[in-house]
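K.L.:
sequence? don't have it. structure:
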């Protein structure tokens, strides 16, 4: 089975992925002004996530019909998030790389400053369970960096171009900044379920993961125009990664057990 076949099968099974999830939510962020949109979503496929349609007042379905563990976000004073809510930013990246003291999170007035550029650890180049986890950790850092800066080069380097949802997601990150907007938050970590590191006949690894997303916010002209509610999904997604010529490649994500 080729990478193209794997991605096509994943699309049929889910439509959107965890990594894509983060993107999905980001993609509407260039919409009009007014009250900020709050999104509570759990769908499936891409990078954190491909794209799912998410509304400010409903929780999106993830694959096989079960819904997100997050609470739908009503608008106005009943919102579960206060108006001044901001995503939790890391002091240490998923790989263990320290965030410098001069890092400044994004605010209404300016994008994030002094954002540390992720460095791939040597372990992330090994075809082992620890190496696969180190790779997913690096990928999480690269995605966070792209959301914080609008520079998607690192996350694209470790993602298969066959993952159309991923590419669409990264394009949306680019557009946020090219349109004069910026984002904060966006850290999403995927932890491999222990003892699941088994190579498939097609040469890839389809790994069940726990996904934790710390939320995201997008700013325009001194206003918040989009907010993604944090979520923690322990049994929702699998990620498919491929080891080839000494390095890992992220291919897609899908609902648990669908691949």
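P.N.:
Arrived safely, thanks for sending. Note that this is a predicted model, so its numbers are computed, not measured.

K.L.:
Could you use CA atoms for every contact and neighbour count after this?
P.N.:
OK.

K.L.:
how about the strands in the stretch 101-250 of the chain?
P.N.:
All strands of the stretch 101-250 of the chain, identified by DSSP state E, counting those that start in this stretch, fall at 182-185, 188-192, 204-213, 216-220, 223-228, 231-244, 247-255.

K.L.:
Tell me which of those sits nearest to residue 46.
P.N.:
Closest approach to residue 46 among these is made by strand 247-255 (5.3 Å; C-alpha to C-alpha).

K.L.:
tilt between that closest one and strand 204-213?
P.N.:
70 degrees (axes from the mean of the first three to the mean of the last three C-alpha atoms, to 10 degrees).

K.L.:
Give the buried residues for strand 247-255.
P.N.:
248-255 (16 or more other C-alpha atoms under 10 Å).

K.L.:
Now do stretch 196-204: distance from first to last residue.
P.N.:
Stretch 196-204 stretches 13 Å from its first residue to its last (C-alpha to C-alpha, to the nearest Å).

K.L.:
okay, pairing it with this:
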């Protein structure tokens, strides 16, 4: 069981560092070891009982179960509670610039929701089956939460430039973006692992989407360049 948990954690670390983008390097991914001390996020407690595993203790952000409807972000005590689920916007599934923008924002909102909850049911429907890296990221994220772990931070904002929108034909479009990714802490097996995403916004991203059968899908999101690399 310990080996399976460690394998899951390492896989999750790799995918979280990738943040779902097609060409991000993985060589600098930190690998936790039993002998290394766990990092902690700003404001996160470093005193976590080794015996307080997900299987033995139910974790609540803020140290207690939140009342129904009260949103609490994730912290060192537990995952986010009562996270509002994004609502599909009207006018999204039309082949217009406005429809595409609504779709991209909805996809990103669902991704942020999944980061906080592990619920990837709806977002998997918005990604083309060829974009395996993103789909594997969702699967790994779901497994983190199912195994008793959770994520602090890691949410993302997309800034895109309409002047960099191009049509590739047959309902396929590309648009230039930057992803502003929040720093992330992965809590798993009573340990915290911190990831600094502060430089990620300097990556130029080519986001490709496609309109087919009256709905949009994300095809890929590739890093074009890194100005701070």
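P.N.:
Thanks, I have the structure now. All values reported here derive from a predicted model rather than from experimental measurement.

K.L.:
Fetch the TM-score of the aligned pair.
P.N.:
The TM-score (TM-score structural alignment, normalised by the length of structure 2) is 0.69; 192 aligned residues with a C-alpha RMSD of 3.7 Å.

K.L.:
CSV for the buried residues of strand 247-255 of structure 1, including distance to residue 149 of structure 1?
P.N.:
What follows is the buried residues of strand 247-255 of structure 1, written out as CSV (distance: C-alpha to C-alpha, whole Å):
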residue, distance to residue 149 of structure 1
248, 24
249, 22
250, 21
251, 23
252, 23
253, 24
254, 27
255, 29
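
K.L.:
Among these, which one sits closest to residue 22 of structure 1?
P.N.:
Minimum distance to residue 22 of structure 1 across those is 12.6 Å, recorded for residue 253 (C-alpha to C-alpha).

K.L.:
What distance do you get for that closest one to residue 51 of structure 1?
P.N.:
Applying C-alpha to C-alpha, the value for residue 253 of structure 1 to residue 51 of structure 1 is 11 Å.

K.L.:
Save the strands of the stretch 101-250 of structure 1 as JSON lines, and put in distance to residue 152 of structure 1 too.
P.N.:
Output for the strands of the stretch 101-250 of structure 1, formatted as JSON lines (distance: least, C-alpha to C-alpha, whole Å):
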{"stretch": "strand 182-185", "distance to residue 152 of structure 1": "13"}
{"stretch": "strand 188-192", "distance to residue 152 of structure 1": "15"}
{"stretch": "strand 204-213", "distance to residue 152 of structure 1": "19"}
{"stretch": "strand 216-220", "distance to residue 152 of structure 1": "16"}
{"stretch": "strand 223-228", "distance to residue 152 of structure 1": "20"}
{"stretch": "strand 231-244", "distance to residue 152 of structure 1": "19"}
{"stretch": "strand 247-255", "distance to residue 152 of structure 1": "15"}
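
K.L.:
nearest to residue 137 of structure 1, of those strands?
P.N.:
Of all the strands of the stretch 101-250 of structure 1, strand 188-192 comes closest under C-alpha to C-alpha, at 6.7 Å.

K.L.:
Check the mean deviation of that closest one from structure 2.
P.N.:
Its matched residues in structure 2 lie on average 2.0 Å from strand 188-192 of structure 1 after superposition (mean C-alpha distance after the TM-score superposition for structure 1).

K.L.:
most centrally placed residue in structure 2?
P.N.:
Nearest residue to the geometric centre of structure 2 (C-alpha atoms, centre = their mean): residue 115, 4.7 Å.

K.L.:
Return the residues in contact with the residue mapped onto that one from structure 1.
P.N.:
For residue 115 of structure 2, the aligned residue in structure 1 is residue 147 (criterion: TM-score structural alignment). Applying C-alpha atoms under 8 Å, 6 or more residues apart in numbering to residue 147 of structure 1 gives the contacts 173, 183-186.

K.L.:
Kindly report the same for residue 247 of structure 1.
P.N.:
124-127.

K.L.:
residues in contact with the nearest residue to residue 211 of structure 1 once chain neighbours are set aside?
P.N.:
Distances taken as C-alpha to C-alpha, 6 or more residues apart in numbering place residue 190 nearest to residue 211 of structure 1, at 4.6 Å, with adjacent residues excluded. Counting by C-alpha under 8 Å, 6+ apart, residue 190 of structure 1 makes contact with 136-137, 140, 209-212.

K.L.:
Map residue 190 of structure 1 onto structure 2.
P.N.:
That one, residue 190 of structure 1, aligns with residue 158 by TM-score structural alignment.

K.L.:
remind me, longest helix of structure 2?
P.N.:
helix 97-117 (DSSP state H).

K.L.:
what's the mean deviation for it versus structure 1?
P.N.:
Mean for helix 97-117 of structure 2 is 1.3 Å (mean C-alpha distance after the TM-score superposition for structure 1).

K.L.:
separation between the match of residue 190 of structure 1 and residue 112 of structure 2?
P.N.:
Distance from residue 158 of structure 2 to residue 112 of structure 2, counting by C-alpha to C-alpha: 11 Å.
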